[in-house]
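> sequence unknown, structure follows:
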């Protein structure tokens, strides 16, 4: 069956003559060849450089590596949600040059909502934007595989950002914020003016007593004109966007291949879903209908994606009704069929909460089918429009008679909802679901979290630290269950107090950190507790999760003060070449780790706790090199990476953990094509 790849656009655009302009970014047509799959079977290159990584100082003047020595591992460890786009792209370029396939897998790991993914949507969009500009075939030909990591809505969003610019969402958010501020200023000014007018003395005849009424009528007329002007301007903007999308499709081969791949994926899934619906097999229906842009939605108007999907589902040759009709009429009819015969019935079959909400059928919303992020977003509306039934559902969840989704919402997003209009009920229940789901997968045997609640962690990193630290404490087994350690010159082990999630998180936030983030003292404290409680080697802490921004005070040198005095007396600017650095920092982390081992052996312990350095803030500080044994380097705000540490096996080194993070079946579908 021949499928037309022609794109017409809305009538206002379709009627205009096509611009004859040479194609940009010419791309060979056709399917990827076997030769282009050579990268898929390439041996994973995580060896990095043979030289020792460069060294420098943390923000707190502690010696640190500035790289793991492996560009791919640097990307995995250093990219966090607050990493600026230009820095992300720079690290991605280095990783791609080192090992393209691994870099591609790390881009997908960045997006992954499930498995071991980091749920960093914005970071993924930045990386996808770079891929389109530099490796367009790799992005376009992997669309089907990429769908396994996030959700199908990612693809219309990527197309939209390619057309409008990477920063289009931030720009729009900034404009809305500016508009709100301007509106508030205008209201404040108007109130002051009215107050001044009322204070003015009446010196005689006020004139036309109907003047206020005249002013009101003039104001109404002005509002009508303003609305009409706004409507006209909005229509002009929409037509301009549609024309730009059509022009891009016609003249940019790289964009056209990506666009066609996205449209083809949606069409393929929707056709299969309709067949499942007809066969009365609703459990086989995907979420394609949920994430497919609606006809005349903002995505559709800006990208023209619905016409492309409709043409693939309803080709001309499938119906005699299409014979001889004009292209514009054909495009109109198949778009209408896409809405009526595909999207509407499939969305109804999926029982999407949004369908009932848009129809104002609040008493029919199936709360057990509300996704985790949607539940967090819409709970206020549920309380407003369906309070009794929604609260009844929450009571059933508490009693174990119903389930609440919590898979996609991040731990710090859950605790952020503790002070919402529902009194934190949804947050408490979602948190309990997260702990329950993890407990089914396994326990964190003999693990403890070290929480960095110092000043440099202020903001979202602090919230993530609190959430992940609490989660580790609740997943750990006795005697470490419910306990955390804070960074300090004299670290303390705390038993988290509180019966509710709110009380527990507040307790962690208020823990004393003593203006110090001394990692070495943490290990001394762990050893002291083990000796005091006469713990056996099996009861000893096996693994320490360090949730921090990696800006430690004294993580690599026992004689830090003397070292720094010598360092700056020799070079006031604090800059040395590699040879000088090696000479200066003789006490490396490996040596420091050996000191820790000796201390533990002296107390009768042959095992030393493994360390998981979990980076939460954009920084170049790197605690260890990529080959350091007994250590893992991970990052991000997602809980998913905890699954890597539920097994009984020990940590080999940071590069080994990276391999495990991208070893799932979904990663095996990825391939590099250019």
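Sure, I can see it. The structure presented is a predicted model; accordingly, all values stated were derived computationally and were not measured.
> for the rest of this, base every contact and every neighbour count on C-alpha atoms.
Will do.
> pick out the residue nearest the middle of this structure.
Central residue of the chain (Cα atoms, centre = their mean): residue 120, 2.1 Å from the mean position.
> ok, it touching residue 107?
No - if you go by Cα atoms under 8 Å, residue 120 and residue 107 don't touch, sitting 9.7 Å apart.
> burial of the closest residue to residue 26 other than its chain neighbours, as a residue count?
Leaving out its chain neighbours, the residue that sits closest to residue 26 by Cα to Cα, 6 or more residues apart in numbering is residue 253, at 5.1 Å. Other residues near residue 253 come to 19 when the count uses other Cα atoms under 10 Å.
> ok, residue 253 - contacts?
Neighbouring residues of residue 253 by Cα atoms under 8 Å, 6 or more residues apart in numbering: 23, 24, 25, 26, 27.
> kindly report the same for residue 377.
Neighbours of residue 377 in contact, by Cα under 8 Å, 6+ apart: none.
> ok, back up a step: using a markdown table, please lay out the contacts of residue 253 together with distance to residue 275.
Shown next, in a markdown table, are those (distance: Cα to Cα, whole Å):
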| residue | distance to residue 275 |
| --- | --- |
| 23 | 38 |
| 24 | 39 |
| 25 | 38 |
| 26 | 37 |
| 27 | 34 |
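> in addition, the following structure is provided for comparison:
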């Protein structure tokens, strides 16, 4: 719906791109041995890592780096950075070093097509244009430089003359009373009297296309008319429509039915209208993943203080999924509560709704005693007279115990883990000590490994798929791959891979 308006801005920005060059500076050691992984997990070093990531492998990493730049602004899931400033800085770097790539991907940045549907960067396109014209540090300097306004005014007018503005279509819909069909374009126009407008002349370019030429007398007047006759009434209509007309909002149930995920299933299990469908979808997922995560246990944190919203749904869903994929007789259908005094629970209930309710009622605390978790596992193995190959392979903790994240506590953990290994050895399970996998589902955490423990964080359907396909093994590369896997990223293309010299 916003494609025509995007074309105006895209063409406007394309025409003002120039080829200033920047050389890579301040080389830093690579934590992961791959600058693309470093860039994904360490945005703090954006300026230093961008040229390193782009040139790491000329056949592969330019496109990966371009995707990583877009991931900086991704708001769609926990694997996106949602960092507007970092994204604009990276886009400016593209403008200086790979202007054709920036120009040819502007439509994706702006929200045209599949990419923009999930990330929505229309306003960022205007910001990029502003920084290209005024300099990367324009927001800090807050100076108004109108030196090249006349030059860009001519280019903006030429661009607008070739494109039909979406705003014109929106005005027609407003006149007909079709307020629910109005696009979000009015929200993304710069204020007509702002420094951004004085630098870009974007509103003036659009106004000269919409306002009849014979009735326009000068830039100030045409911008004022755009504001009074177009932007104000359209914005008011949008505010009213979104506030009072529920039909203007996306249907969550429709989205659920189109592409259901484990966490989403749990979210809708109590919904009267789609609860039965959730039950069927759940059974299909479990059936499809049979043979994955065999002999594993889940520790679920469902305490209100640490897990809220979709995070709680994911914790419940993953706990149930792991329990149903485990083998009989000792592990299938069982979970452990996240508590200083954990216990091994057999999930009660005949359907998904009742099983979810059971897990949500588990007694959970602020931390867990892992030694007691291993005691429970060893006790169940001894009681069932299990062989070493029947022992639990992995314990998935859907929470993140900060006690393992610093060096001092890491040393204490290593001592505890050695005691656990000795305990298993004494009972005849020397080479069958389960591995612990901490998964913080609500926050992106770079994967790291300690003796017997893997820690990572973040959640998306693609990360879940990789998690299951790799039998619970997750590496830093897996997390980055999951973040860049959505179909929206596949529209991006590299047009000038060689760094400008």
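Received it, and whenever you're ready, just let me know what you need. This is a predicted model, so every value here is computed, not measured.
> point me to the helix or strand that includes residue 546 of structure 1.
strand 543-548 (DSSP states H and E).
> and the lengthiest helix in structure 1, what does it pack against?
Taking DSSP state H as the criterion, structure 1 has its longest helix at helix 211-251. If contacts are counted by 3 or more Cα pairs under 8 Å, 6 or more residues apart in numbering; DSSP states H and E, helix 211-251 of structure 1 sits against helix 11-14, helix 154-164, helix 253-278, helix 298-303.
> so which of those gets nearest residue 194 of structure 1?
helix 298-303 (39.8 Å; Cα to Cα).
> what residues sit buried inside the closest one?
Residues of helix 298-303 of structure 1 classed as buried: 299, 300, 301, 302, 303 (neighbour count, 16 or more other Cα atoms under 10 Å).
> on that earlier part again, could the helices and strands packed on helix 211-251 of structure 1 go into TSV alongside distance to residue 405 of structure 1?
Formatted as TSV, those follow (distance: least, Cα to Cα, whole Å):
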stretch	distance to residue 405 of structure 1
helix 11-14	43
helix 154-164	21
helix 253-278	24
helix 298-303	27
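> could you find the closest non-adjacent residue to residue 161 of structure 1?
Once flanking residues are discounted, residue 161 of structure 1 sits nearest to residue 168: 6.6 Å by Cα to Cα, 6+ apart.
> so what does the one you found match up with in structure 2?
Aligned against structure 2 by TM-score structural alignment, residue 168 of structure 1 finds no counterpart at all.
> how close does residue 120 of structure 2 get to residue 471 of structure 2?
34 Å (Cα to Cα, to the nearest Å).
> between those two, which has more neighbouring residues?
Taking other Cα under 10 Å, residue 120 of structure 2 and residue 471 do not tie; residue 120 has more neighbours (19 against 15).
> just give me the match in structure 1 for that one.
Matched to structure 1 by TM-score structural alignment, residue 120 of structure 2 sits across from residue 157.
> show me what contacts that match?
residue 299.
> can you tell me how far it is from residue 89 of structure 1?
19 Å.
> what's the answer for residue 662 of structure 1, then?
Between residue 662 of structure 1 and residue 89 of structure 1 the distance is 20 Å, computed by Cα to Cα.
> go on, residue 192 of structure 1?
Using Cα to Cα, residue 192 of structure 1 is found at 49 Å from residue 89 of structure 1.
> and the helices and strands packed on helix 211-251 of structure 1: which comes nearest residue 614 of structure 1?
So among those, helix 154-164 is nearest, using Cα to Cα, at 26.8 Å.
> list the buried residues of the closest one.
154, 155, 156, 158, 159, 160, 161, 162, 163, 164.
> need the helices for the stretch 51-200 of structure 1, in chain order.
Along the stretch 51-200 of structure 1, counting by DSSP state H, counting those that start in this stretch, helices occupy 71-78, 85-98, 100-111, 121-134, 136-141, 143-146, 154-164, 168-199.
> which helices and strands sit right next to the first one?
So the one you mean is helix 71-78 of structure 1. Counting contacts by 3+ Cα pairs under 8 Å, 6+ apart, helix 71-78 of structure 1 is packed against helix 85-98, helix 100-111, strand 631-635, helix 654-661.
> relative orientation of that helix and helix 85-98 in degrees?
Angle between the axes of helix 71-78 of structure 1 and helix 85-98 is 150 degrees (criterion: axes from the mean of the first three to the mean of the last three Cα atoms, to 10 degrees).
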